[in-house]
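> got a predicted structure plus its sequence, pasted below:
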Amino acid sequence: MTIQTGRLSDPAVRAFVGAVNAHDRDAFMALLTPDATMADDGTDRDLAEWIDREIFTTHGHLEVDRESDGGRALLARYRNDTWGEMRTRWRFTVEDDGRISRFETGQA
């Protein structure tokens, strides 16, 4: 059963999912610390290149099935125009100022 974005527990993660699903790159970038990093399937990636390729130019969309760790770990169905839909896991590091300094994703 899908968790509605507005019901996600962590405010930063809720805003992250909302920005992805709205295809709002500016809002997405505003959620990240200036030195934010990310990894895909355990390998660190260039954040700007990855988000453009995997989210914003390919209409990425997240449907969250489960959350844990206070809302900072998600199990979700992710789809985009390149890969179709797949089950994915997401983990977020949120700083005291409420911005995301790191996220990790990969197939679940």
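Thanks, I have the structure now. Computed from a predicted structure; not experimentally measured.
> could you use CA atoms for every contact and neighbour count after this?
OK.
> run through who's touching the longest helix along the chain.
Using DSSP state H, we find that the single longest helix of the chain is helix 11-22. The contact list for helix 11-22 (Cα atoms under 8 Å, 6 or more residues apart in numbering) reads 5-8, 25, 27-28, 31, 55-56, 60-62, 71-72, 92, 94, 98-100.
> narrow these to those in helices?
Filtering the contacts of helix 11-22 for helices - DSSP H - leaves 25, 27-28.
> Ala36: which of those is nearest?
Phe28 (11.8 Å; Cα to Cα).
> state the distance from Arg25 to Phe16.
Separation of Arg25 from Phe16 (Cα to Cα, to the nearest Å): 10 Å.
> second structure for comparison follows:
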Amino acid sequence: MKTTIYSIYILMMVSFFSACGQQENRERKGATSTDVDMITNNTIKQAFEAWQRGNSKLWLSFFTKDARLYDDGKLRDFHKFSTHAIGEEWFISLDKIEDNGLSIYGKIHTKKWGDFKTYFKFRINDQGKIYRLDIGQADY
């Protein structure tokens, strides 16, 4: 009986440390904290950090309930995008920040499409919530 409990404990610990290592590897591939420091708008910075960590609940907390998403100019379902893309896509570099920290350009990694240059352009209302996000492939 003690051997079985000990074996289960060892298996759980191995699984735990393996999972921690996988998360750490993913974060090392992402944009560095130095890159994130380039984002001067605090709301956008916090939303971006939530995106990078794959935390959809925190990400969504920065947006209005009726936030709109435009992907290369086409209206898409913002909530569906947010819940499906988070954890599957992340920035691997930030190349430039414009519009007082509201526009982010960089290289993104997606499990489905690979790596490419992209932009995220945010619009914030008077209450400090993001009400619109424009995304798309960037050419710079």
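Looks like it arrived, so ask away. No experiment lies behind these values; they were computed from the predicted model shown.
> which residue range of the second structure does the longest helix of the first structure align onto?
Aligned using TM-score structural alignment, helix 11-22 of the first structure spans residues 42-53 in the second structure.
> between Arg25 and Phe16 of the first structure, who's got more neighbours?
Phe16 (24 against 14; other Cα atoms under 10 Å).
> so His79 of the second structure versus Asn55 of the second structure, what's the distance?
Using Cα to Cα, one gets 13 Å for the distance from His79 of the second structure to Asn55 of the second structure.
> nope, Thr32 of the second structure is what I was after
Using Cα to Cα, Thr32 of the second structure is found at 17 Å from Asn55 of the second structure.
> and the aligned residue in the second structure for Asp52 of the first structure, which helix or strand is it part of?
Alignment note (TM-score structural alignment): Asp52 of the first structure maps to Thr83 of the second structure. Secondary structure from DSSP states H and E places Thr83 of the second structure in helix 78-85.
> what comes up buried for that helix?
Neighbour-count burial for helix 78-85 of the second structure, counted by 16 or more other Cα atoms under 10 Å, picks out 78-79, 82-83, 85.
> then stretch 107-117 of the second structure?
For stretch 107-117 of the second structure, the neighbour count (16+ other Cα under 10 Å) marks 107-110, 117 as buried.
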